[in-house]
Structures are given as C-alpha cells and as structure tokens.
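# pasted the sequence and its predicted model underneath.
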Amino acid sequence: MHYNDSDRAREVAERANDLLEEVVLPIERERAGGMAVSSGTITELREAAREYDVYAPQIPEEYGGMGLSFRDSLPAFEEAGRSLLGQVAMRVDAPDEGNMHLLELAGDELQKEAYLEPLVAGEITSGFSMTEPMQGAGSDPKMIQTTAEKREAQGASERSGIAAEKDGDEWVIDGHKWWTTQGVEADILIVLARTDPEAHPYEGCSLFLVPADADGVEVIRDVPHMGGGNRGASHAEIRYETVRVPDEHLLGELNQGFTHAQERLGPARLTHCMRYSGMAQRSLDIAKAYVSERQGFDSTLSDKQSLRHRIADAETKLHMARTGIRDAADRIAAGDDARVPVSMCKVYTANATQDAIDLAVQCCGANGIGKDLPLSDFYESVRQFRIVDGADEVHRRVIARAAFEDVPTEELEPLTRFGDPNRERSTDH
C-alpha cells in the first residue's frame, strides 16, 4: 500500500528498513529465546542507526536528532516497530520517546541541556510517573493523590538536580506511584503531582523533573508483569517521601501539568500505533511465509480458503489503521489537538494489531508459541497496548462523548408527530 507520505519520509523509512534487515534482525535472531541484550549490543545498534542516518528522526537537530516533522517521522517508527530491538536502536522507544517530546515542548533551555540532550544521545533513561495504586490516578487521572508543596529551600547539600547549588524556593513531593515504565533503571523521573489542592485536578497539577537518586525516592520493586522477561522495560512501584527538588525542576507552567501531559500523550499514542502496526505487519509476513511452506491435508496451508480470508481481513484492518493514524497526524500538524481521532486510532489499532499477531501465532502453530520466532514476544508485548496510554474503555468514552454532542433531534420529528394527541387525524388511508 502507498500512502501520502512525503519523499523525505519515504527515504528515511527505506533506510530504516535497510537497518532492520541488515543489522537489527540478524542480531535479534542470534538472541532468539528471550536472551538478554547487553548494553554493548544496544550501543552497537545505536551506532548502526547513526550510520544509516535514521537515529532519533523525530528530534530537532540541535538536540541530537534528525529534525523530521512529527508526520514525516511516522513511517520510520513503523519500520522500527518490526523488532523490539529496532525501537531501541533508532531511539524511538517508549517511554523515552514521549518524554523527549515533552521536554522539547515544555522544558526550558537549562532543562533541555541537562536532560533532553543526554536522553537523545542515549546517555540516560527516563520514566513518566503518573499512575498510582488504588485509589489513586489511573484511567481516571483526576484521582491523583501525590502532592507537591512549595517551601523555603534548605541547604544545597540536601538537594539534587540542575539547580542544587542555588538558594531559593523548592518543592517537596510526597506520593506513591506504580507502573512507572522504565522506573527501575531511570536516571530522571517526570512526576505528576497536585500543586493546588483547592483547584480541579486538571487545573491544579504540575510536572516535576526528579532525579532518581534524590533523597526520598524509593524504588520499591519492579511490578511483575506480562512480557517482563522478554527484553521489556521495568514497571516500577516508587514511593516519594519528602523529596525536595528546586523550583527550577518544575517542568512547564505551574498547574498546567495535565495540559502538558496531554501534549505528550496525543503524539505518543500515534507513535505507539505506528510501532505496533510495524510489529503486526512483520507478524503477518512471518505467518504468510510459514503457511506458504507448511504442508497439511494434501496442500500448503496457504491454499486453505478460510485462512486466506483471515489474512485478508487482518491486512485490511492494518491498512485502515495506518490510514487513520496518518489522518490524525495531519490534524495535529495543522494545529488541532485531534483528541477524538487519536482516541479512534488508539483503540482501533490496539485491537487490530492484537488480532493480527494472535492470528500469526495461530498460523504458525507450535512454532508460534516457541521462541525461535519473535511472535511469542510480540504476543506478550501487544496485549498491554490495549491498556497503556489509555485503556480501550477510556478512549471509547472520549469517542462516545463526542458522538453524542449536538445530537440532531430533528431526525425524530416524524416520531413525535405520530405521538401528538392534538394532531388532526387524517382521513387519508
């Protein structure tokens, strides 16, 4: 299928495809079976991505990226999604990718120098710390319990961060978070906390840059989770107890944390969609290759009509997903927040990619659940997509709310006429 991608977007995607085929997939195959990938291998992959000129395509050149527009970078994200290692190689892996975007949008120059540039370079890692245990923030982020209170600063030796040596006000953060992706290994945590308890949470929360080694930050555990042993990131439970950060660690505007978080989540949901569509397409490619070779009941499996129709349905849904993602990205590029189109893309793509990968596993039978092929890892990874970055139900709620706005009640006028007892009866039959 061909889409209305720019020439530059197609060129970068082609180079990303070359990187995957010539470097990433051979390394992935060498490590079949869930073998851990060393930091040295990750460095090797990222050096290769730079050589192929596909490293951090979505980040401005001044911070170490390629400077592609958000829309132009999406096809490269899809190519990266064909392997769990491809995303890491090209520095388009979550959650760092979304956090880099947030720092680019909301960070000041000092914050960008201290955290954005090292993140892009792969020198540090990050976590986005919003979700809380019951009864705290989750699918309903308004339930947030974590607080940040502004106080007079104590001695510089008791603080950490980009302004630790300065005198002035600081923020004291208290709260309990979990499911902070990459929180165990993160160097910097972006924490959402209430800063105005009297205001509605949407107007009384702020974001803070919290060094992971700050006093009072306690990583309790990596929450055991599906796919946790398959090169996946940690999902940390973290307690923040009287964590002091200087005022300079406020990210963006005071009390605008939800606004900034939405600026991060909208594009991040689309990049997630593209990565998973690439994963689903590779899964189907593996399945088609397998059933074209596998003999059963006097012919290849690819000759069975029911299987061919299921593959056709999966390809159709992936095409619709890709088309919708590009439409939503075009709207964002035009200045629209595109909240409803993004929600539509998120819920549709999450289910379409899950179905495609599930079908691929089924097509390959025992080899689908084995670890010689990447399908098993993909299967464990894709199930979380219907929960992370907004569960299906949350996005359907957004879509339904918009669908019921300005309902055209005039369409019911014929029914109300028949129910009017004062209406003159017609003698016509």
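That came through, no problem. Numbers count the residues shown, from 1 in each chain.
# every contact and neighbour count from this point should use C-alpha atoms.
Noted.
# where along the protein do the strands fall?
126-129, 147-152, 169-181, 188-194, 205-211, 217-222, 235-246, 250-251, 295-296, 299-300 (DSSP state E).
# can I get these in a markdown table with mean neighbour count and distance to Ala312?
Formatted as a markdown table, these follow (neighbours: other C-alpha atoms under 10 Å; distance: least, C-alpha to C-alpha, whole Å):
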| stretch | mean neighbour count | distance to Ala312 |
| --- | --- | --- |
| strand 126-129 | 27 | 38 |
| strand 147-152 | 17 | 51 |
| strand 169-181 | 23 | 35 |
| strand 188-194 | 25 | 42 |
| strand 205-211 | 26 | 45 |
| strand 217-222 | 17 | 40 |
| strand 235-246 | 23 | 36 |
| strand 250-251 | 24 | 47 |
| strand 295-296 | 12 | 20 |
| strand 299-300 | 13 | 17 |
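# tell me where the longest helix sits in the chain.
Scanning the chain for the helix with the most residues, using DSSP state H, yields helix 257-293.
# need the strands of the chain in TSV (columns: distance to Pro75).
Below are the strands of the chain laid out as TSV (distance: least, C-alpha to C-alpha, whole Å):
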stretch	distance to Pro75
strand 126-129	24
strand 147-152	39
strand 169-181	24
strand 188-194	28
strand 205-211	30
strand 217-222	32
strand 235-246	28
strand 250-251	30
strand 295-296	35
strand 299-300	33
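# second structure follows, compare the two:
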Amino acid sequence: MNRAQVADEVIAIGDSLIRFVEREVVPLEDANKALLASDRTIFDENGFYVKEVAALRHTIRMRSAEQGFYTMFGPEEIGGGGLGPVAAVYLNALLAETTGPGRVLVHPVVVPSPFTNGLSPVLTALGEDQRERFLPGLASGDKTLCFALSEPDAGSDVFGMKSRAVRDGDDWILTGTKQWITNGPYADYVMVFAVTDPELAAQRKGGITGFLVETASAGFSVVSTIPVMGHLGAEIGILSFDGVRVPDAQRLGAEGQGLKVAMNGVNTGRLGLSATCIGLARWALNQALDYAKVRKTFGKPISDHQAVQILLAESALDIYSAETMLMDCASKLELGIRSIAETSMVKLHCTEAANRVFDRCIQVHGAMGLTNELRLEEGYRFTRSMRIPDGTSEIQRRTIARELLASGVNF
C-alpha cells in the first residue's frame, strides 16, 4: 500500500508488527503443522475450535497484547493505543498482504476487529466501575468479546429485532436469539442489544438498549457454530439468551439509545475490514505475477499472453482504485469529516474488488489455483463472505444513493 499518507511512526509500528508475526506466530505454526493443516484437525465434530487450537490463539492474543498490537486501535480513554482510521487501514492491509489468507493464528488473533472485539469503542459506554471490572481482561487478551446485534429475522433491518429486555428492579431480564455473531461461540463477554421499549422500536424511533453480558451467566448458551463457504467449523455462531439476568450497571449507554451506541466505531471497523480484503488482494496478485513469469505454455511464459496480462492489469486497477478510496476516506474520518457515503463506497468497492481479484488470480493459475495448497481458494471464500457483514453490498448502495439524494455530489 502507498505509504505517502502514512506517518513514519505508523510505518514503524507496521514493521514491528510483521516482525512479531515472524518471531511469535510462525514458530508456533511450524511446530503445529499437523494440527493446523486442515479443518478436520482445527475443528471438532460440532464445528468448534479444538482446545489445542483455542489455546494457541489465546497464547498469540496474550503475546500481541504484551507488545501493544492487540489494543492499538482501542480508544485511549479505555486504555487503547488510540490509533486512527489511517493507521487502521495501513496496518490491517499490511498484515493481510504479508501473511495471506487461511492462517488461524493470525486473523483476527494478532489484531482483532477494531469494532467488535478487544477494546471496542462500544465499551466507552460503560460506567467507570464496570470498566475497571471488565477492561483489564480484554486488554490483556485473556478474555474476548463479541458484538450481538443480528438475529434470524433482523440483519439489515435491525428493527426486526425480537430480543427483549424487561426491567426487574436493578436488573434486566434478557430473552432472545442472536445469529451470525463473530466470536460468539468463544467469547467471555457479549455486547448484546435488545428491545426495551417495543412501542418506540415499532415506530423505528429507538427503543433498543445495549448491555454487556457475561457468557457464564445463567440462561446463556451457544446454540451452534455456523460453518460457511465449505468450512467444517466457524468463528461465527448462534447465541441464546433465556431469561438472562443482567445488572443495570452493565447497560451500554442510555436506555433506548442502543443503536447509537452500537454504531460507535462502525466506520473504522468497516475500513479495517475493507483494508484486510485489499491487503489479501495484493497478496493474491503477487502470487499470480510470480506464477505467470515461470509457468510456460506454447513455448513461452504465460505472462507473455495478452489474455493473462489483461487479468493481471484489471486486478491492479481494482487494487489501486480501492486503496485510493480507502486512504481518502480514512483521511476524512481522521479529520472528523462526515463521510457516510464514502465509507459505504469503500466497504462496497473493496470487498467486491478483492473478490474479483481472487477470481482472476485463480484463473491465472489454472487448475493449480483451485487447490487448497495455494490458499487462493481460501482468500476467494473469505472475500466473498465479506460482502455480507457490516452492511451488505445492497445496503451500502442504498446508503450511497440516500446520501447523494440528500446532500448531492459532495464526496
């Protein structure tokens, strides 16, 4: 990625981050090759990480936290490094480009999502006493978090939410089901959102409140993981809240204002996701370029064939345009400029462009591109799946259109 807009100190952090992976992660990968070789050994029969893999991920989280990488995107007010959108874009892209897809001890273990795990901005809504109770474990990497908003009937349409929280003295009684929750099957704490005022929620005027729930609470259970895109296990899952009692002290922000709380930091989260996709796309293009120079057909390298050159050139176009959009949007957000349309454009374009790049790079490799060994297929599956979370491509297009109609062409 172009470093022109990236501060020297952020570049230095990136260099240190890659050295950390080489020093701490690679030796563990090498020592556990058989365990990490395929989904058959990574996951158990129910689709959960086996305890050995979970322990390795815990070790990496703790070591990353010790070096300051795990918390570097967290808000300073809750003990994070406070790195902004430009740093998030650069560092997520760098990590993805350097390591490539399908490494379960890297993504998202070394650096968690800046929005849904670790020192999430959502946690700034906690009171001081609750911060003292929950944040140290999250900051150390010992404990993990998940963000539970989506439900079987409430994804893009959040007001379709059926989860309910009813006041009972100084507590709330929480009942409902959450689905598609990243890290849900493994989290120690859940940032969960439920309807507390059905009338306001029915009018789409609020009425949703956030809570921080301990997964050890009575009534909480993990229903299952949700394997996707051919995998045998998953980080995402279905969570059940059956009369879970939550102290009001663990409420996230004001009653009925949960959606405002939930959206705190969503822009940086979307940019981080987009940057990861484009970093992976760069990795894929590098693989395709190397292969095209050595693979020969009809007596010459396939890089000499115009059809292959077009695939490479179009991939470069997708990557360069996506990176330019990413940095422009990140720079605006860093300056506090309202960038709703731009953020939606970035999330939409980066995820779709990265998926196109992987498709082309697989094509450059021919049959070899389909093999598990090269990991191109894993990158294809990942980038395809990223067109769904944090707002589907269709929702992003709707947001862009609404912003255009309301504010004109002002991006």
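Sure, I can see it. Keep in mind the model is a prediction, meaning the values are calculated, not measured.
# list the TM-score for the superposed pair.
Here the superposed chains carry a TM-score of 0.85, computed using TM-score structural alignment, normalised by the length of the second structure; 387 aligned residues with a C-alpha RMSD of 2.7 Å.
# what sits against the residue in the first structure that Val110 of the second structure lines up against?
Correspondence of Val110 of the second structure to the first structure, assessed by TM-score structural alignment: Met90. Contacts of Met90 of the first structure were listed using C-alpha atoms under 8 Å, 6 or more residues apart in numbering, and they are Arg46, Ala49, Val54, Tyr55, Ala56, Pro57, Ala80.
# cool, now which of the residues you listed survive the switch to the second structure?
Retained contacts for the contacts of Met90 of the first structure in the second structure, judged by both residues aligned by TM-score structural alignment, their matches' C-alpha atoms under 8 Å, are Arg46, Ala49, Val54, Tyr55.
# residues in contact with the residue in the second structure that Asp327 of the first structure lines up against?
Under the alignment (TM-score structural alignment), Asp327 of the first structure maps onto Asp328 of the second structure. If you count contacts by C-alpha under 8 Å, 6+ apart, Asp328 of the second structure has none.
# Asp318 of the second structure now?
Counting by C-alpha under 8 Å, 6+ apart, Asp318 of the second structure has contacts Ala353, Ala354, Val357.
# quick one: the residue nearest to the first one when sequence neighbours are not counted and Leu200 of the second structure, what's the gap?
Of all residues beyond its chain neighbours, the one nearest Ala353 of the second structure is Asp318 (5.6 Å), with distances taken as C-alpha to C-alpha, 6 or more residues apart in numbering. Remark: distance between Asp318 of the second structure and Leu200 of the second structure (C-alpha to C-alpha, to the nearest Å) = 43 Å.
# let me see the contact set for the residue nearest to Thr116 of the second structure when sequence neighbours are not counted.
Residue nearest to Thr116 of the second structure in three dimensions, not counting chain neighbours: Phe147, with 5.3 Å by C-alpha to C-alpha, 6+ apart. With contact set as C-alpha under 8 Å, 6+ apart, Phe147 of the second structure has these partners: Thr116, Asn117, Ile181, Thr182, Gly184, Val190, Met191, Val192.
# now, which of the residues you listed sits nearest Ala37 of the second structure?
Thr182 (22.5 Å; C-alpha to C-alpha).
# I'd say the closest one and Cys146 touch.
Yes: counting by C-alpha atoms under 8 Å, Cys146 is a contact partner of Thr182 of the second structure at 6.3 Å.
# so what corresponds to Gly160 of the second structure in the first structure?
Aligned partner of Gly160 of the second structure by TM-score structural alignment: Met143.
# okay, now the closest residue to that match other than its chain neighbours: neighbour count?
Closest residue in space to Met143 of the first structure, ignoring its immediate chain neighbours: Ala137 at 4.6 Å, by C-alpha to C-alpha, 6+ apart. For Ala137 of the first structure, the count of nearby residues is 19 (other C-alpha atoms under 10 Å).
# same deal with the one 4 residues further on?
Pro141 of the first structure has 16 neighbouring residues, counting by other C-alpha under 10 Å.
# how near is Glu77 of the second structure to Arg61 of the second structure?
With C-alpha to C-alpha as the criterion, Glu77 of the second structure and Arg61 of the second structure are 21 Å apart.
# quick one, which of the two is more surrounded?
A side-by-side neighbour count of Glu77 of the second structure and Arg61, using other C-alpha under 10 Å, places Arg61 first with 29 against 10.
# I figured Lys346 of the first structure hits Ala268, correct?
No: applying C-alpha under 8 Å, one finds Lys346 of the first structure not in contact with Ala268, separated by 10.2 Å.
# more neighbours: which of these two?
Lys346 (29 against 21).
# show me the contacts for Gly369 of the second structure.
Cys361, Ile362, Gln363, Leu376, Glu377.
# tell me the counterpart of it in the first structure.
Checking TM-score structural alignment: Gly369 of the second structure goes with Gly368.
# how close does that match sit to Phe385 of the first structure?
Applying C-alpha to C-alpha to Gly368 of the first structure and Phe385 of the first structure gives a distance of 20 Å.
# repeat for His235 of the first structure
For His235 of the first structure, the distance to Phe385 of the first structure - C-alpha to C-alpha - is 14 Å.
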